[in-house]
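Colleague: this is a predicted model, with the sequence first.
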Amino acid sequence: MAIYLTKESKVLVQGMTGGEGMKHTRRMLAAGTNVVGGVNPRKAGRSVDFDDRTVPVFGSVADGTRATGADVTVVFVPPAFAKAAVIEAADARIGLAVVITEGIPVHDSVAFHAYAKSRGMRLIGPNCPGLITPGQSNAGIIPSDITKPGRIGLVSKSGTLTYQLMYELRDIGFSTCVGIGGDPVVGTTHIDCLAAFEEDPDTELIVLIGEIGGDAEERAAAYVREHVTKPVVGYIAGFTAPEGRTMGHAGAIVSGSSGTAQAKKEALEAAGVSVGNTPTETAKLVLACLEHGRAAAHS
């Protein structure tokens, strides 16, 4: 199994005919994703050839869902149009919207987050790499050739750290990897993914990657303590970040004693989460945890 995305998912790409949309649609198709259409009102009725696949372009998400039964959309539109794109997808009753676009104004993110929630649509992002269920489907920009199907679930604020942990643990493999994004307002949280992985029978261990800024990791630690029975291994980026300076993501900023990497690490460890000091050490902790669990199961 997997969380949120499977081989049965039918994917639309809003902004497919743009440069980034074209590049990553080709990669998604190569990974086995069932991309059923693109959306561009100015190019409705046309089609785009991707190697051995021809993908139709629809004038709206509603037209695309009616024609194809799509239940997922990946959003590559520019920041100024992202709010309208998400609202359009929610109105079309899409179940999952993956917003790759970065640089979206926070007030727009707040508005479309609330709108998506009111329509029962799960939102991943914005400013995220998307999610991948290896061997089944890939919605976003995560490289599909750096891992394989397995039993580790991964949730991360950071795209590049998602890729690094996927690569370092490529011999073990992953059930699903979710890049939730690092903006101050995101649709799907660490806690959402922890809950989903806890219920997924094919996920044996969960990796949680956080970073400085906000209190999402502290809240995730509290959730792990109360609700998660599977082993969790964590990593927090930003131990050397200077106070008051945004680092990479819009939400990655330390203000006074709030949001520091050390505070997050201590909160996770107090909840029983093993936390690595580097990505490579984190991968080693995962391997040790898996070995310990399997040894215990056979004792």
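Modeller: Thanks, I have it.
Colleague: only C-alpha atoms from now on, for both contacts and neighbour counts.
Modeller: Noted.
Colleague: part of a strand, is I152?
Modeller: Yes: note on I152: a strand contains this position according to DSSP: H, G, I helix; E, B strand; the rest coil.
Colleague: look up the closest residue to it, ignoring the ones flanking it.
Modeller: In this structure, I152 finds its nearest non-sequential neighbour in F174, 4.4 Å apart by C-alpha to C-alpha, 6 or more residues apart in numbering.
Colleague: so what's V185 up against?
Modeller: By C-alpha atoms under 8 Å, 6 or more residues apart in numbering, the residues touching V185 are 106, 109-110.
Colleague: run the last query once more with 10 Å
Modeller: Taking C-alpha atoms under 10 Å, 6 or more residues apart in numbering, we find V185 in contact with 106-110, 113, 125-127, 250-251.
Colleague: this structure: strands as residue ranges?
Modeller: Secondary structure of the chain (DSSP state E): strands at 10-14, 34-39, 47-50, 53-58, 72-75, 96-99, 122-124, 130-133, 137-140, 149-156, 174-179, 205-211, 232-237, 274-276.
Colleague: turn these into CSV, including distance to H298 and mean neighbour count.
Modeller: Putting these into CSV (distance: least, C-alpha to C-alpha, whole Å; neighbours: other C-alpha atoms under 10 Å) gives the following:
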stretch, distance to H298, mean neighbour count
strand 10-14, 40, 28
strand 34-39, 40, 26
strand 47-50, 48, 14
strand 53-58, 47, 19
strand 72-75, 41, 28
strand 96-99, 40, 28
strand 122-124, 38, 22
strand 130-133, 29, 27
strand 137-140, 33, 29
strand 149-156, 18, 24
strand 174-179, 23, 30
strand 205-211, 17, 25
strand 232-237, 21, 26
strand 274-276, 22, 20
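Colleague: below is structure B, check it against A:
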Amino acid sequence: MIFTPASKVIVQGILEPLGEIYTPLMQKYGTQIVAGVSPGKGGRSLAGIPVFDMLEQAIPKLGSIDTTVIFSPPYAALDAALEAIAVGIRQIILISQGIPPLDMVHLIRKAEATDTLIVGPNSPGVIVPGQMLLGIHPPDFYRPGSVGLVSRNGTLTYEVAWVLSQAGLGQSIAVSIGGDTIMGSTFPQWLQILDEDPQTDVIVLVGEIGGDCEEVAAHYIAEAIDKPVVAYVAGRSAPRNRRMGHAGAIIDSQAADLGPDLGTAESKVAAFKRAGIPVAERPSEIPELVNRILKTSVKKAI
């Protein structure tokens, strides 16, 4: 993972509506955006950033690129991501939402074969507070610190970051893995990244109802993560008479003893508690749990 101010970033779909709005904001925040790509609009510029028709035209002039942020329309996002992988970019931030599921299946297979990290789709991206912004996070909600924040929900990421910041608890990095059915990266992947990140002392995981992401994450934390984790699950008031998730996930959950109510808030909270992970009932409780963990860690160190 290379997310530093020195990282070279390119924006695909830079002249799409969201690209035009957020590229200057990312640049102003400190992100080193070296170029943009918008097919058919090469030769233009945005905020002093040169625009090319294709990545293949940009790479010879710019050298290797660490990360691409994709604002392309959903039907064009797969081609944009595959073009990025083809030129050696190994970190892809997919802001686009509504990408066809089969396109994501194709992309994930290619990413796995090339060791490419994909964030999204339907994600606000990644922010390293005080250093760089890759996507559409509202920077004013964040402050530098040692809390690693990983979430499925975009706006909840902002809310939890704001609550932490108001309590004096800054963030080392914040990422939303995306809200679409098929996601490029998973909770376990990001938990491992944060567990190995020297700037992160404690991890906050924000989940929501549906699927088995949180149950799998809880099991993974118990088995493989050394750093302390605090969890929050949104959607506790959702009706219980609707099954969330797909048949394969339900079968997997029963085989792994995750419980028959997979997808409900109760199932997810129970999974975290079985793993010994404190769970906040509301976002406002997260700072208290984080502070408790940090104080305990200081006492152990002494």
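Modeller: Happy to help now that I have it. Here the structure is a predicted model, which is why all the values come from computation and not from measurement.
Colleague: what would you report as the TM-score here?
Modeller: Here the TM-score for the pair of chains, by TM-score structural alignment, normalised by the length of structure 1, is 0.90; 285 aligned residues with a C-alpha RMSD of 1.8 Å.
Colleague: picking that back up, nearest to T188 of structure 1, of the strands of structure 1?
Modeller: Across the strands of structure 1, T188 of structure 1 has its closest neighbour in strand 122-124 (5.2 Å, C-alpha to C-alpha).
Colleague: what sits up against the closest one?
Modeller: Under the criterion C-alpha under 10 Å, 6+ apart, residues 4, 72-74, 86, 90, 94-100, 112-113, 116-117, 130-131, 178-181, 186-189 lie in contact with strand 122-124 of structure 1.
Colleague: trace it over to structure 2 and give me the residue numbers.
Modeller: Aligned by TM-score structural alignment, strand 122-124 of structure 1 corresponds to residues 117-119 of structure 2.
Colleague: between the two ends of stretch 245-264 of structure 1, what distance do you get?
Modeller: Stretch 245-264 of structure 1 has an end-to-end distance of 18 Å (C-alpha to C-alpha, to the nearest Å).
Colleague: same question for stretch 257-264 of structure 1.
Modeller: The straight-line separation of the ends of stretch 257-264 of structure 1 (C-alpha to C-alpha) is 11 Å.
Colleague: tell me the residues of structure 2 aligned with it.
Modeller: Residue span in structure 2 matched to stretch 257-264 of structure 1, by TM-score structural alignment: 261-268.
Colleague: next, the buried residues of that stretch.
Modeller: The neighbour-count check on stretch 261-268 of structure 2 (16 or more other C-alpha atoms under 10 Å) flags 261-265, 267-268 as buried.
Colleague: same check, this time on stretch 287-299 of structure 1
Modeller: 289-290.
Colleague: gap between the counterpart of L5 of structure 1 in structure 2 and G148 of structure 2?
Modeller: Using TM-score structural alignment, the equivalent of L5 of structure 1 in structure 2 is F3. For F3 of structure 2, the distance to G148 of structure 2 equals 13 Å [C-alpha to C-alpha].
Colleague: need the residues touching each of these two.
Modeller: Shared contacts of F3 of structure 2 and G148, defined by C-alpha under 10 Å, 6+ apart, comprise 128, 173.
Colleague: can you show me the helices along the stretch 1-150 of structure 2?
Modeller: With helices called from DSSP state H, counting those that start in this stretch, the stretch 1-150 of structure 2 shows them at 17-29, 55-62, 74-86, 101-114.
Colleague: in CSV: the ones you listed, plus mean neighbour count and distance to L134 of structure 2.
Modeller: Formatted as CSV, those follow (neighbours: other C-alpha atoms under 10 Å; distance: least, C-alpha to C-alpha, whole Å):
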stretch, mean neighbour count, distance to L134 of structure 2
helix 17-29, 18, 7
helix 55-62, 14, 18
helix 74-86, 19, 15
helix 101-114, 15, 19
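Colleague: distance to D201 of structure 2 for those - can I get that in CSV?
Modeller: Shown next, in CSV, are the helices of the stretch 1-150 of structure 2 (distance: least, C-alpha to C-alpha, whole Å):
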stretch, distance to D201 of structure 2
helix 17-29, 24
helix 55-62, 36
helix 74-86, 32
helix 101-114, 28
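Colleague: for the ones you listed, which one sits closest to P144 of structure 2?
Modeller: Among the helices of the stretch 1-150 of structure 2, the nearest to P144 of structure 2 by C-alpha to C-alpha is helix 17-29 (13.1 Å).
Colleague: elements contacting that closest one?
Modeller: strand 8-12, strand 32-37, strand 45-46, strand 49-52, strand 67-70, strand 132-135 (3 or more C-alpha pairs under 10 Å, 6 or more residues apart in numbering; DSSP states H and E).
Colleague: can you redo those as a markdown table with distance to G235 of structure 2?
Modeller: Formatted as a markdown table, the helices and strands packed on helix 17-29 of structure 2 follow (distance: least, C-alpha to C-alpha, whole Å):
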| stretch | distance to G235 of structure 2 |
| --- | --- |
| strand 8-12 | 34 |
| strand 32-37 | 37 |
| strand 45-46 | 40 |
| strand 49-52 | 41 |
| strand 67-70 | 29 |
| strand 132-135 | 25 |
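Colleague: follow-up on the earlier one: now the strands of structure 1 as CSV including distance to A297 of structure 1?
Modeller: Shown next, in CSV, are these (distance: least, C-alpha to C-alpha, whole Å):
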stretch, distance to A297 of structure 1
strand 10-14, 38
strand 34-39, 38
strand 47-50, 47
strand 53-58, 46
strand 72-75, 38
strand 96-99, 36
strand 122-124, 35
strand 130-133, 26
strand 137-140, 31
strand 149-156, 16
strand 174-179, 21
strand 205-211, 14
strand 232-237, 17
strand 274-276, 20
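Colleague: counterpart of I193 of structure 2 in structure 1?
Modeller: Per TM-score structural alignment, I193 of structure 2 is aligned with A196.
Colleague: the closest residue to its match other than its chain neighbours and V178 of structure 1, how far apart?
Modeller: Leaving aside its sequence neighbours, A196 of structure 1 sits nearest to I3 (C-alpha to C-alpha, 6+ apart; 6.3 Å). According to C-alpha to C-alpha, I3 of structure 1 stands 9 Å off from V178 of structure 1.
Colleague: overlap of the contact sets of these two?
Modeller: Common neighbours of I3 of structure 1 and V178, using C-alpha under 10 Å, 6+ apart, are 131-133, 153, 193.
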